[in-house]
Every structure is written in C-alpha cells, then in structure tokens.
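K.L.:
fold the following and give me the result.
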Amino acid sequence: MAREDPAPENPAREDLAPEDPAAATYRRTGGLTVRESDADLRRAGLTREPEPWEDGLRETPRPGTFEWWYFDAECDDGSRAVVVFETKPLAASAGPLAPRLSLTVRTPDGRVHAGRTRHDPASFHAARDHCDVALGPHRAHGDLVRYRIRAGTPSAAADLTLTSTAPPSRVGTGTVTLADDPGRYLGWLVAVPRGTVEGRLSVPGRTWQVRGTGYHDKNWGTLDFGADLRAWHWARLHAGPFTLACAELRTPGGGRTPLLVLTRATERLAATATGVSFTPHPGVSLIRHSGHADIRWHDRVHALLGPPTALDPPGKPGPHPYHRFTTPAELTTTAPYAPTTTPGTAIAEHAEFSITPDRAAPGQPASAARAVRAPVAPPNRTRAGPRTPATAPDTPPTPAAPPERHAATKPADPATPRTPTGRTPGTHTKVPAMDARTAATRLARAWSVPDSAAFGALFAPDAVYTDVAAGRAHRGRTAITAWHRETRAATPDLTAEIEDGFGTDDGRACATLLWTGTPVAEPPGPPFRVHAATVLALAPDGSITRCADYYDLLGLARAGQPLMPQRPPDTRG
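P.N.:
Okay, here's the model as predicted:
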C-alpha cells in the first residue's frame, strides 16, 4: 500500500493485545488524510471512546452531503437482513433532502427479497444527540448499547432489537478528509461492531422469529464519489470471539486508504489506518470472480474471504457497479508459536465510480460543482435533539434542531414542536446542557476547516455574529459566511478547540474555546493562543440566531479565574 509514511513494524507479542492509539498520528495516503492522534481528537472535541451523539445526525441534509445508518443481522437459521436509512441516495448527494429506506432479507432457503422506498422529506426525523432516525412509521433508535429497528418495504419487513456486546469504535477522529480540502470528507463510525439480535422478519406469505448476531455502523460526509474516489471495498466478518470491519478507499490517482476496526469479545484490539491492507483476488471485483480477498493488519491478523453469494438490493446495472454479498471467511491471529485460525462468515461490498471533472460552472459555488457531475449508482452506504423535521427541498439549508433526550415514542407530527425531556436542572427548555456542548462543538469544528459554505449553513438567514473585541457585528448568513472566508484566508491554520459547554437559565448556550493559529500577513504575525467565551442563541430548528465571542484579553484563564461571567452577556448584536 502506497504511503508517504511507511507503516512501522510491530514486534511479535505473546498475545493479541490492543494497539496503543496514542502513538498514532495522521496518515496522508493518496490525497486522503486520516487523523488518529490524541491532539487531533482534542481539536475535534472527541475522546477515544465514541459517545451516543456521534451516532446521531451529523450533517444537515443540504446539497453536497450524504448520511445513512446501516444495520445487518446474521441469523442462526441462515437468514440475513440488511436495513439502511438514508438522507438521500448517494447519486443524489448534490441535491436536497430525498430520504430513502433500503431493506434486504434473504430467507433460509436462499431467496432474496429486497426493496427500496422513497419518502417525503417531511416524514424524515433525526436526533442529533443519539441515533433516532425515522421515515414515517419506519424507525431506528438506540444509544450505542441497545437499538430497535423497524422497517418495511413492499418486499420485506423487519422488527429487530440489537444489543451491543463489543465497544463502539472509530478510526481516529472518524473521518477521512481530502488532504487539500478538509471540508470534503467521509465519516465512518462503527457504533456496534457486534451484538446479539432478535426479533422477526417478514416476506410475502411468511413471518418468523429470528435470533443471531448483528452489526451497526453509520456514514456521513461531503466527499464526492467519482471525483474524489474511484472505488471502495468493505467487509465485516464475525469469527469466534473476533469481529473485524475493514474498508479501503481508492482514489483516481491510485492512492489507497485502509481503515480497520478489530474487536475480541468486549475488548477493542484496534481502530487504525496503520499497517492495514485489503486485497481482492483476482482483479478488483470480488463478486465477478470465484476467488477471494484477504485483509491483513501488520503480521498479527489475516482474514480470508471465500467465494461470494449475492445479497444485492434491486437496481439496474449501471456504469458504476455496486455489489453486496455474503461469503464464508476465516480469521487467523498470529502470536509467537501459536497461530490460530477461526472460521466465520462475512458481509462485503464493492463499488466503482466514474472519474468525473471537479469543476463548477462560472459563478457556481463549490458545493454546486457536485450537481453537474456524472451521477453514480446508489450503493446504499459507504465507508463513521429533538427528532425534528428536515428542511424542505426549497428551503435554505439550516441545521437540524439541537439534541434532546426523549423516550422512544412515535415521531411527533412535523408541525408540532417538540419539548426536550431529561433536562439538566436549571437549564432552559430550549437549550439543554447536552445541546450547548453539541452546538459549540459544531461551531468550533466549522471554524477549524475552510468550508465557508458549511460554516454559514449553521446560521439562520438573519443571524447576527458579534466579534466583541473588534466591536463589529456581522448580520445575515451571507455576511457571516464571507467573514469566515476572510478569517480563514488571513489565518489558514486557524483552529478552535472546545473546552466546556453548558446551557443557561435564560435559554442560551455558552462555551469556552481555545483559539490557535498563525496570521499570514506581510510580515507574518506571531502565533497566537487565545481563550474565548462564546454565547449562542438557537432557533427551534437548531440554527444559530445570535452568537458573540468574548476574548480573554485580561488573561483570566491564565490566572485561574473563571472565563464565563456569572450572568451570560447580552448577545443581541
């Protein structure tokens, strides 16, 4: 695998022990970057252990984005099920919200019942603080520990409960970004590497109870398939106590970026992009050959996939073939003098994309360039608040509502505002404590990348953002977006790290941030490291209506004094 930084050799170990993730740094592979260090996690407002909000809605379903939640079940009677909730088909990622449900069931006798159904955007609801996504009566919700999945199409139906037995995992920050444009990225969260699944499956004329082993991951991002990626391979296998999930992204320039998650029983052994190879044999497509594929992690793990059996959703063959299939597998773990091979089963995917020009028509924003590219076949998935109605197609893009805790109930009518439950005492109903940190984290991340359009999408059209130190108020989404673009041009390495976040009694969100960067003016300015207090007011749909930054010009943080005032400052601009 071509790398700018060769993967270090790992010494042999007496047992297959977990890898030390703190030793990893970022990997730049064929134009893609994976960030795995502790510093990268801090900058992203993350810890090593994924949290429930990471399985919630991560992207506002605006043009140029995609997001979906994937579940699969291997049942003891030989049946298989795959359920995918999507904000839009991948082929339509350049467009507005166009939700879709995909369900595939293979019965014990080998018959495949598969269907996709499109849904009205008004029927789509998703939480930001945990997985809770609904398309009308179809719903998947959970908290990294236990999930309920209910889905149906004219071809099949599933009502399943998935209970995790392995730790949630992601590789580093959970995103793979373009090295020259961090605003274009792919996220992958393995929320449930392995779990027990039970419930019932239905196909026309038959309903039966099932038990078995389940898996859940999710994907989101802004990466342009075709322009940024040529192909991907993905596989998930269970073998004895081990579960391995692996993906490899291939760029038009020949670069390969692998990602691997490995667990044993309740222990995470690896979540890494280092020392991983994913090699289909022969050729590049598993489904078109009777051969196999192998996956390796250093010299410690070797997974072998056997001949495939199709598990494809319906669809006509197109210029960008996508295939899903099951396959027998075996996993070999190597320790001194005692290699062990365990048989298992796997689900795998392969997709190819056409190489398309990365350009927009004159006057088009960068996000619109994706709309004029050749479409790709919808693969259903890639290689990670209140449940609020999503933005209608003809509405300017705004973020979904802030997260909230609520019981697993039928989705509210889109016209009915939801009231958060499970609030932190002393927190206003509109901004629970969880929301405050989430809103501030989203803002900090958006400041830290050069995608000004995505930054502007966080704000309401008539929002006001006040820079108190400069005595300047930026009024309206357009002005705020332009300010972000100017600021990033003046300080390209600008980074905002979230330190704390909480809700206030009067309904606002407060946070403390650490700002770092180096101005590039002539002559270049000195590097800075400044603390600031940020106060946000949120609209019911989660967009920011008022924001003010109060910089620590007096050095209170250095003196050990609280940076946030007892009563939050006025943020009315």
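
K.L.:
for the rest of this, base every contact and every neighbour count on C-alpha atoms.
P.N.:
Fine.

K.L.:
can you give me the strands in the stretch 301-450 of the chain?
P.N.:
With DSSP state E, counting those that start in this stretch as the definition, the stretch 301-450 of the chain shows strands at residue ranges 301-305, 309-310, 322-333, 340-352, 388-389.

K.L.:
what angle do the longest one and strand 322-333 make?
P.N.:
Translated: strand 340-352. 160 degrees (axes from the mean of the first three to the mean of the last three C-alpha atoms, to 10 degrees).

K.L.:
what are the buried residues along strand 340-352?
P.N.:
Neighbour counts using 16 or more other C-alpha atoms under 10 Å place 341, 344-352 of strand 340-352 among the buried residues.

K.L.:
that one vs strand 301-305, what angle?
P.N.:
Orientation check (the same axes, to 10 degrees): strand 340-352 against strand 301-305 gives 60 degrees.

K.L.:
contacts for strand 340-352?
P.N.:
230-240, 285-287, 305, 320-334, 379 (C-alpha atoms under 8 Å, 6 or more residues apart in numbering).

K.L.:
again, only this time at 7 Å
P.N.:
230-240, 285, 320-334 (C-alpha atoms under 7 Å, 6 or more residues apart in numbering).

K.L.:
returning to that earlier point: could I get the strands of the stretch 301-450 of the chain as JSON lines with distance to Ser164?
P.N.:
Formatted as JSON lines, the strands of the stretch 301-450 of the chain follow (distance: least, C-alpha to C-alpha, whole Å):
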{"stretch": "strand 301-305", "distance to Ser164": "23"}
{"stretch": "strand 309-310", "distance to Ser164": "27"}
{"stretch": "strand 322-333", "distance to Ser164": "21"}
{"stretch": "strand 340-352", "distance to Ser164": "18"}
{"stretch": "strand 388-389", "distance to Ser164": "26"}
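
K.L.:
let's see this one next, to set against the first:
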Amino acid sequence: MSTKIKEAWLGPGRKDGEIKPIQPKDDALHIDMKKKGTREWWYFDARLDNGYTVVGFFRAKHERTGKTGVEITIYKPNGEKIQKVIDYLHSDFIASQDFPDVQIGKNYIKVDYSNKELPNYEIFLDEGEYGLHLKYTALVHGWKPGNGHIEFGKSNYFGWCIALPRADVEGTIKVDNQTMQVKGIGYHDHNWLNFNFALIIDYWYWGRIYSDNFTVIFAYIKCNKRMDNYPIQVLMLAKNENVILSTGEYELIQENFEYNEKAGNKYPKVLKFNINNQHEFILEVQEIIDADNLLYELGPITRFLAKNLLKLRPGYFRLNSDFTLKIKYDGKSYLEKGSTLHEMVITK
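P.N.:
As a prediction, this is how the structure comes out:
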C-alpha cells in the first residue's frame, strides 16, 4: 500500500462489494476549463466487420499538450495507419456538466437514454477527407471502479468512467473522401485529471476482452518512486450485460519482453492475469498494430530537454493478441478464446 494514493474502491479491500451503476453525470464534463493543468477527453473505438479499426478522441484539453481538439485514427485492413489530430480554440468547445453532450466545432457526441442502463451514443467526427459517424448501442452496463476517482498526494486526482464497456456499432466512416457503411463492435471511456500523469507514472497497460459470454476491462498503472512504485490495478468482469466483478485484487505476470526500435522501448509478449485463483486470462501478442515514440509529440526544445536532460523515453504500443479466458461463475467453468486489442504506454 501507499499512503500517498487514495484508490477509488468502495471496499471491502481493493474491490467493490457493491457495484453501483454509473449516472449520466459521470460521462459529462468534469473539469474547469479555466484552471491550469486540468485535462479531459472522451475516447471511442470500433473494430469493424470490413477489417478497419477506427479511433476517435474528443478532447476538452489534450492529455499531454492541453489543447482543445479532436482526433481521428483509422487502421486499414492492409495495416496502413491514418491519423488526423485537429486543434481547436477552447472557445470552440461546448459540453454539459449533467450528461454527455459534447461539441467541438461541428464534431459532436450525443446520447439517447431511452434505455438508461443500455444507452445509445452517436458520435460525429468530420475533418477533411476523413470522418466517423457512428452509433453505439450498449451491450454491457456502464461501469466505473469504485467512485471512479483516484487521489494522488494532497490535491491531484484522476477520474475514469467506462460508459460503454462493449457496444454494437453501426454507421459510416469516410476514408480518402470515400464513405462506406460499416458495422462492428466498440468501446467508449472517459478520463479527466488535474496534473501531468507522466510525473508519477512509469508505464501502464489497458485493454479489454470480448468473448462469447464475458467482457473484461483491465488497467495496470505502475507508479514511479514519487508514489512508492505503487501499482494501481483495475479490472471489470461482466457476464452478458451485467457487471459481476469490480476489483483491483489480481496478480499480473509479464513475460517475454522484446525491444521495438520504432517505440524505443520493450513490451511484454505475454500477460497473465490471475484473480484470486478463480479467474484467469492470458494475452499472447501476435502483432504490433501501432508503435510510436511519444517524444515526437513534443516541440523541438521540449523534446531535446526530455530526451537529453530528463532521459525520458516515452513510447506507445497498440497490440493484437490471442486471449485465453478461464472463468468460474455460478457453479460453472468456462474456457473461451479469441483475439483482442490492448495498449501499453511508457512515460519514463
């Protein structure tokens, strides 16, 4: 344990004995846009039946630069990556503090709560030759770990709400000015904080598993010496639409590290999660979908200082892995397999 970190769990221990449903306000705007150092963003992705994978960001304030804007990333079936990051003025950003209604320029997020537990989201992103106009229909109840709010030190915080752990996706995407109808499966979450995450974090893993009967969302955030090298562990398990486990009590084993020159970092080719000897899942990396050296997001002077004075080597991986999921629930044992995407971010 670390006395410098107050985790979000409702208890007992590092878990939620009672899993409380999220509210519309959880996915609304949280930060004061005028306060220095605050950051907030809404993230959406979808794996589509035509072989494309798409990612969309709506940023009140960018997690690293603090700029307002949107991002469209499209991975073509042939592996080509298209990424468009568009900056806007803070004055171009409008959002509700009561429910997820967000507008940045002509781009928007809208929600239909006709079914409050399984809502429908609509996102629209259109920037030049590229765009996403997608409707997300929830398949799993929204979730947040505990109260969704982790405290670091006396005044720093990090919030996380997973409004759509798993959703059917349908709509259109625009690629090279060509519009195509698409269907697939998707995810949406939302983060906000009031400090530079890189100051206290060495690295983190984030991902999910979609099998026939279960949905898993996980995060492993390894803090640095400033926070006693403490690991923040978060995991959700759902059976069909219902969340049945919300916990930070698991064991993680990382194996078979391999160096990637593009990202300038190593990544584990195998991740093994064990939850109280009751549930287990294994991720075995088959392919690097994306790898980046995050120093190149910085300006030239900041990049020089980060690399040569602070000795930082920040990197990013988006990985495609085969998974094996072993679950014991309600007197039954399940063994399910498939493939999934997950990420690793290194900040040190």
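
K.L.:
after superposition, what is the TM-score?
P.N.:
Laid over one another, the chains give 0.81 as their TM-score (TM-score structural alignment, normalised by the length of structure 2), with 315 aligned residues with a C-alpha RMSD of 2.9 Å.

K.L.:
report the buried members of the contacts of strand 340-352 of structure 1.
P.N.:
Using 16+ other C-alpha under 10 Å, the buried members of the contacts of strand 340-352 of structure 1 are 230-239, 285, 320-334.

K.L.:
what sits closest to Trp160 of structure 2 if chain neighbours are left out?
P.N.:
Spatially, and ignoring its direct neighbours in sequence, Trp160 of structure 2 is nearest to Asn191 (4.7 Å; C-alpha to C-alpha, 6 or more residues apart in numbering).

K.L.:
aligned partner of that neighbour in structure 1?
P.N.:
Counting by TM-score structural alignment, Asn191 of structure 2 lines up with Asn219 in structure 1.

K.L.:
isn't its match right up against Phe71?
P.N.:
No - using C-alpha atoms under 7 Å, Asn219 of structure 1 makes no contact with Phe71, being 11.6 Å away.

K.L.:
helices of structure 2, start to end?
P.N.:
For structure 2, the helices defined by DSSP state H cover 300-304.

K.L.:
in it, which strand is the longest?
P.N.:
Longest among the strand segments of structure 2 by residue count, using DSSP state E, is strand 156-175.

K.L.:
post-alignment, that strand versus structure 1, mean distance?
P.N.:
In the superposition with structure 1, the average deviation recorded for strand 156-175 of structure 2 is 0.9 Å (mean C-alpha distance after the TM-score superposition for structure 1).

K.L.:
and that strand, which stretch of structure 1?
P.N.:
Against structure 1, strand 156-175 of structure 2 falls on residues 184-203 (TM-score structural alignment).

K.L.:
neighbouring contacts of stretch 126-142 of structure 2?
P.N.:
Residues contacting stretch 126-142 of structure 2 (C-alpha under 7 Å, 6+ apart): 21-22, 107, 117-125, 162-177, 240-243.

K.L.:
one more: stretch 21-31 of structure 2?
P.N.:
So stretch 21-31 of structure 2 is contacted by 38, 40, 95-100, 142-144, 161, 163, 190, 192 (C-alpha under 7 Å, 6+ apart).

K.L.:
tell me which residues in that stretch are buried?
P.N.:
Under 16+ other C-alpha under 10 Å, the buried positions of stretch 21-31 of structure 2 are 22-24, 26-31.

K.L.:
Lys4 of structure 2 matches what in structure 1?
P.N.:
Lys4 of structure 2 maps onto Gly31 in structure 1, by TM-score structural alignment.

K.L.:
oops, could you answer that again for Asn50 of structure 2 instead?
P.N.:
Match for Asn50 of structure 2 (TM-score structural alignment): Asp77.

K.L.:
please name the nearest non-neighbouring residue to that match.
P.N.:
For Asp77 of structure 1, ignoring the flanking residues on the chain, the nearest one in space by C-alpha to C-alpha, 6+ apart is Pro108 at 6.2 Å.

K.L.:
tell me, how many residues neighbour the equivalent of that neighbour over in structure 2?
P.N.:
Using TM-score structural alignment, the partner of Pro108 of structure 1 in structure 2 is Pro77. Other residues near Pro77 of structure 2 come to 12 when the count uses other C-alpha atoms under 10 Å.

K.L.:
what does Ala8 of structure 2 give?
P.N.:
Ala8 of structure 2, neighbours per other C-alpha under 10 Å, totals 22.

K.L.:
residues near the nearest residue to Gly66 of structure 2 once chain neighbours are set aside, how many?
P.N.:
Nearest residue to Gly66 of structure 2, sequence neighbours excluded (C-alpha to C-alpha, 6+ apart): Arg39, at 6.4 Å. Residues near Arg39 of structure 2, counting by other C-alpha under 10 Å, number 28.

K.L.:
from Lys222 of structure 2, how far off is Arg39 of structure 2?
P.N.:
20 Å (C-alpha to C-alpha, to the nearest Å).

K.L.:
what's the answer for Leu125 of structure 2, then?
P.N.:
Relative to Lys222 of structure 2, and taking C-alpha to C-alpha, Leu125 of structure 2 is found at 33 Å.

K.L.:
for those two, indicate the residue with more neighbours.
P.N.:
Between Leu125 of structure 2 and Lys222, counted using other C-alpha under 10 Å, Leu125 has the larger neighbour count: 24 against 20.
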